[in-house]
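S.K.: Provided below for reference: sequence and predicted model.
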Amino acid sequence: MPYRAPVSDITFCLDHVVGFDRVTAHDRFAEATGDVVTAILTEAGRICEDVIAPLNRAGDLHPAKLENGVVRTSPGYGDGYHALAEAGFMAISADPEYGGLGLPHTITTAVNEMIGGACLALELSPLMTQGQIEALEHHAPDAIKDLYLPKLTSGEWSGTMNLTEPQAGSDVGALTTKAVDNGDGTYAVSGQKIYISWGDNDFTENVVHLVLARLPDAPAGTKGISLFLVPKKIPDADGNPGVANSLKVVSLEHKLGLHGSPTCVMQYDNATGWLIGQENKGMAAMFTMMNNARLGVAVQGVSVADAAYQHALAYAVERKQGRTKGETGTIIDHADVRRMLMEMKAETFAARAMALDLAVAIDLATTGDGAADARAAFLTPIAKAYGTETGIKVANIGIQIHGGMGYIEETGAAQYARDVRVAAIYEGTNGIQAMDLVGRKLMDGGDAAFALLDEVEAAGGEFADVIRPMAKALRKTTEDILALDMEDRFGGAVPYLMAFARVLGAHYHAKAAATGDKARKAMAQYHITRLLPEAHAMMAQARCGSAGLHDLTPDELAA
């Protein structure tokens, strides 16, 4: 079925749920007028529907390939990439000094959702480049900025980030890639990296890698990691791609989904690189890129959820099966099918609103708003985990609505589930996000958490009497979590995060319902009466901590 870009749904969230007008009220973003935003979202939606969406199935059926050391991308991907680049969608929020539009990150987030809904495998490429641009803007010396940022911003060059190694997954501090000072301002970088999304392609002039490596005699662990910029081709005196650097794609990893996205094993053999940021401070620089990517990954979950919902809805209104009491004679008249569709739509709305709420907080933080900065930090792990879990859940329900046909690849329903599954793993697994939430994000004594709950409890509307008690219960649970040692916090971290997502989701739905729109009220009613009660069980699990989790030995678990 044709993909429909959710321009109106996104615009509704911006106008009525997340308070985007607070961003545009600042001089920094004065150019993001209503007309400008509408024009950008409308054009992005058109390109996604007409150019990008047709590539989704083609990329799944005809994956990227490595031929004689050269990556060959899926049919049409180059055309799709260039359509996005020419429209300026690679760097909506980048610094205008280097060719960016300087618009709020919220707009980038909205556009990325539509690109991901149209073709998630291709959307990964601009997402990586956007993160690299932000890292270089904050941490690179001026000479690097002047050379690389215009090329990355225009889309002539693309960017990646290289963290993971075969022996060092989430434990980045265990990496062994090394960098040796060449004495001329460059470094020789050697080592192997895995899971490098879009580590190479055949449609940009150059691919620029940000690589974590360890200098000689650097401290152990993450405190001894530095960040290096390592281009595929070393720019010449005129800034054009010159000689090939000593790096290569060893192989492409065979993935469950996202077949159109070449995920590379990269080998660096004394490759020429430049230090970004300070020595042994590479994680601080890389986290600039990773935090950007965590919001981006949350949005990928929303992207797939929305696309899977559209696919399932189109099937439900056409498929005739069994007897129904409705007028259509198709399965959409079955109560259980309606339940599944309502759940898909309610979860997708809540996850979208949360991602846009986070994006608004990030934009406000750039204006010096300390409260917004704290809000953004606290929302990041919740948005990433809930957004990606929503993508997985909704895609799975979509298969169920299709019945047996959902399990048949030709219908396309299964691709959504395969493509989105990895989103709960990369940029920090959802378990790591939850541990970050109950650990680092509660180091303020719960101030950021309580500020969000204050907002929820103060809200009025017809659903306040249901939501407010749940928010108060979550406040008490937060206080209980703060009293636990870290091991017990970690044992209940995931259900605590999901309970917070449930309460915030209800809050967003209530704000939408307050507009008086009949459909929004119906969705709020569904979420608040059927999904919000799950938070009670989640909070009970969170308070259990780690009790019982280590009662069985490995041998007993295997028995």
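M.R.: Sure thing, it's come through. Quick caveat, the model's predicted, so the values are computed rather than measured.
S.K.: can we go C-alpha only for contacts and neighbour counts from here?
M.R.: OK.
S.K.: distance between the ends of stretch 548-558?
M.R.: End-to-end distance for stretch 548-558: 17 Å, by CA to CA, to the nearest Å.
S.K.: before we go on, here's another structure to hold up against the first:
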Amino acid sequence: MPSYTAPVKDSRFILEQVLGMEALAARIPAFAGATPDVVGAVLEEAGRFAAERLLPLNRTGDVQGCTRQSDGSVTTPDGFREAYAAMIAGGWTTLGSPEAFGGQGLPAMVSAAANEYLNSANHSFAMYSGLTEGAVEAILAVGTAAQKALYVPPMVAGRWTGTMNLTEPQCGTDLGLIRTRAEPQADGSHSITGTKIFISAGEHDLTENIVHLVLARTPGAPVGSKGISLFIVPKFLVQADGTPGARNAVSCGALERKMGIHGNATCVMNYDGATGWLLGEEHKGLAAMFIMMNAARLWVGLQGLSQAEIAYQNAALYATERRQGRALTGAAEPDQPADPLIVHPDVRRMLMEGKALTEGLRALCLWGALQADLAHHGDSDKERQDAADLLSLLTPVIKGYGTDQGFHVTVIAQQIWGGHGYIAENGLEQYVRDARIAMIYEGANGVQAMDLVGRKLPQNGGRAVQLLFATIAAEVAEARGRGGTLVPLADALEKATGQMQAATLWLMQNGLTRPDNAGAAATAYMQLTGIVALGLMWLRMASAAATLAEAGGGDAAFLSAKGVTARFFAERMMPRAGALRREIEGGADALMALPAEAFLPGG
């Protein structure tokens, strides 16, 4: 069985030294409870729970999968129910939720750090509660006082979970094609009829109720996305005292057979006149659902990091233990029949990419979570606005680039294991299969790229990307002022940022007049933005490590490794920015030139 050690030291380094958690707690009341002692204890215990309770169930879930019973109920794999009960007892669903509704009120960045560990240990299991936080956000943002009081406390406590019901057989990304109907009833409720597919955790045996958020059309609604409304449809109707009552007319019609995440129930959901209640305003359901979707996209980006981390850990262990061949410079261990894999430069290349990407993505995910915190709790209008702008810009990057690179790390980890990585019992092939879905659901990564280029980039006159460029310029100047090993890192980041600035200008000049140019450039631009964002994270981490080392604090080996990995990212990965810029400036001509039939067999 694969092993897992939660990267608590790295999480705390980012939270405390890079993001300045103590300074935030000193000036912003919402951070006051996030003291180093509290956060350290939370992360240590989360890591222990992940490794001891969830990791042993990961392969069980993969092999057994879920089972749909004849009555439409779903049974989860052996051990899931007990582990979920332990998770509820430990309060792991309450970390970042508001205290007014039973949560612990910790910052989102602390909750994100803990959730990384749960997702690393068992991706499928973590999905059962994963969408609930986003559903809670949507209800808190647009729900009535009665809806908040009725649904949010048990969802925060983990006794109820939440789902997102968007996709239908005839539509995925294009939600304007939704056909599910919502007929008004005399008591103010609506009768919901339709079929939804690909619903993660749509039915299961872990909780006493499941709260579905469902997109549907009311009679006479405008065509397209402007006519969609959002409804709360619980599995069990909720009685006046807040307890589940009669079964609603919603059921799991089938379980999807999938490439990965077998331990999670991906359901076809049938609504046969189910009772639902409007959430937010009529015909404004898509905007309300996007509150949940944006939270989910950040969570999926975290999944990319999580799968990368556990795959990387097991690849690194294997590379130090597996003996194969001799070092190019001569036998490293002449008393042994062969040297360990880690002596070979190409194996080290893969390990260094894995290390640079996982640690860089961790910093980016936690910085993104901090922006979510500051957007709500910043102590000035400017701080709140800046954070909201950065979060909007970063969300498609964290989701798209984060899951692309998370999958890439699982693949190179499997490659390090060689043929043994292809064998199911060793676990690496499951990480590859499980990680692949993160590039698809909650908006496929091509959609994320188009969101970045088509919406987030020009939004408010480009205010968010200009803020990112200004932030980088200030931190590059500060690093140069400190001198030493930070200078080449600052130089590399400045050069990569220049490539992104040039690509941005090209898009502004060529994408507006010819939209296909923007579409053709979108994925490359998202990758370019990801490289620059990780470059900024590595400059920050190297700077924080240098500060600690100069003060004689911290783990010397850990801090040294930060500097070396930052150098690797600057020398070996940031130069890719130039190639991406050239790809963007290639435009859409060749890409759009062939007729459709030329892509078909024999064409």
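M.R.: On my side now, so go ahead. Note that this is a predicted model, so its numbers are computed, not measured.
S.K.: now do the aligned residue in the first structure for Thr180 of the second structure against Asp269 of the first structure, distance only.
M.R.: Matched by TM-score structural alignment, Thr180 of the second structure corresponds to Thr177 in the first structure. As defined by CA to CA, Thr177 of the first structure lies at a distance of 10 Å from Asp269 of the first structure.
S.K.: then Ile432 of the first structure?
M.R.: Using CA to CA, one obtains 32 Å as the distance from Ile432 of the first structure to Asp269 of the first structure.
S.K.: show me where the stretch 1-150 of the first structure has its helices.
M.R.: 7-16, 21-24, 34-47, 55-61, 77-86, 105-118, 120-139, 142-154 (DSSP state H, counting those that start in this stretch).
S.K.: with the stretch 401-550 of the second structure instead?
M.R.: Under DSSP H, counting those that start in this stretch, the stretch 401-550 of the second structure gives helices at 428-436, 445-451, 463-482, 486-510, 515-550.
S.K.: all strands of the stretch 251-400 of the second structure, in order?
M.R.: Listed in chain order, the strands found in the stretch 251-400 of the second structure under DSSP state E, counting those that start in this stretch are 266-278.
S.K.: most tightly surrounded among the helices of the stretch 1-150 of the first structure?
M.R.: Stretch with highest mean neighbour count among these: helix 105-118 (a mean of 27; mean count of other CA atoms under 10 Å).
S.K.: now do the same contact list for Ser197 of the first structure.
M.R.: Neighbour list for Ser197 of the first structure: 124-125, 128, 160, 261-264 [criterion: CA atoms under 8 Å, 6 or more residues apart in numbering].
S.K.: one more time with 6 Å, if that's ok
M.R.: Residues near Ser197 of the first structure by CA atoms under 6 Å, 6 or more residues apart in numbering: Thr263.
S.K.: do you know how far the equivalent of it over in the second structure is from Met269 of the second structure?
M.R.: Aligned counterpart of Ser197 of the first structure in the second structure: Ser200 (TM-score structural alignment). According to CA to CA, Ser200 of the second structure and Met269 of the second structure sit 10 Å apart.
S.K.: likewise for Gln307 of the second structure?
M.R.: Distance, Gln307 of the second structure to Met269 of the second structure, using CA to CA: 28 Å.
S.K.: show me which of the two is the more surrounded one.
M.R.: Each of Gln307 of the second structure and Met269 has its neighbours counted (other CA atoms under 10 Å); Gln307 has more, 30 against 23.
S.K.: which of the helices of the stretch 401-550 of the second structure sits most buried?
M.R.: Using mean count of other CA under 10 Å, helix 428-436 ranks as the most buried of the helices of the stretch 401-550 of the second structure, with a mean of 25.
S.K.: kindly list the longest helix within the first structure.
M.R.: helix 282-316 (DSSP state H).
S.K.: who touches Ala295 of the second structure in this structure?
M.R.: Gly134.
S.K.: show me what it lines up with in the first structure.
M.R.: Aligned partner of Ala295 of the second structure by TM-score structural alignment: Asn292.
S.K.: please apply the same query to Ala561 of the second structure.
M.R.: Using TM-score structural alignment as the criterion, Ala561 of the second structure maps onto Ala519 of the first structure.
S.K.: thinking again about what came up before, which of the helices of the stretch 1-150 of the first structure sits closest to Thr204 of the first structure?
M.R.: Thr204 of the first structure lies closest to helix 77-86 among these, at 8.4 Å (CA to CA).
S.K.: and that closest one, how far out from the chain middle?
M.R.: Relative to the centre of its chain, helix 77-86 of the first structure is centred 21 Å away, using CA atoms, centre = their mean, to the nearest Å.
S.K.: what's the answer for stretch 530-544 of the second structure, then?
M.R.: How far stretch 530-544 of the second structure lies from its chain's middle: 19 Å, per CA atoms, centre = their mean.
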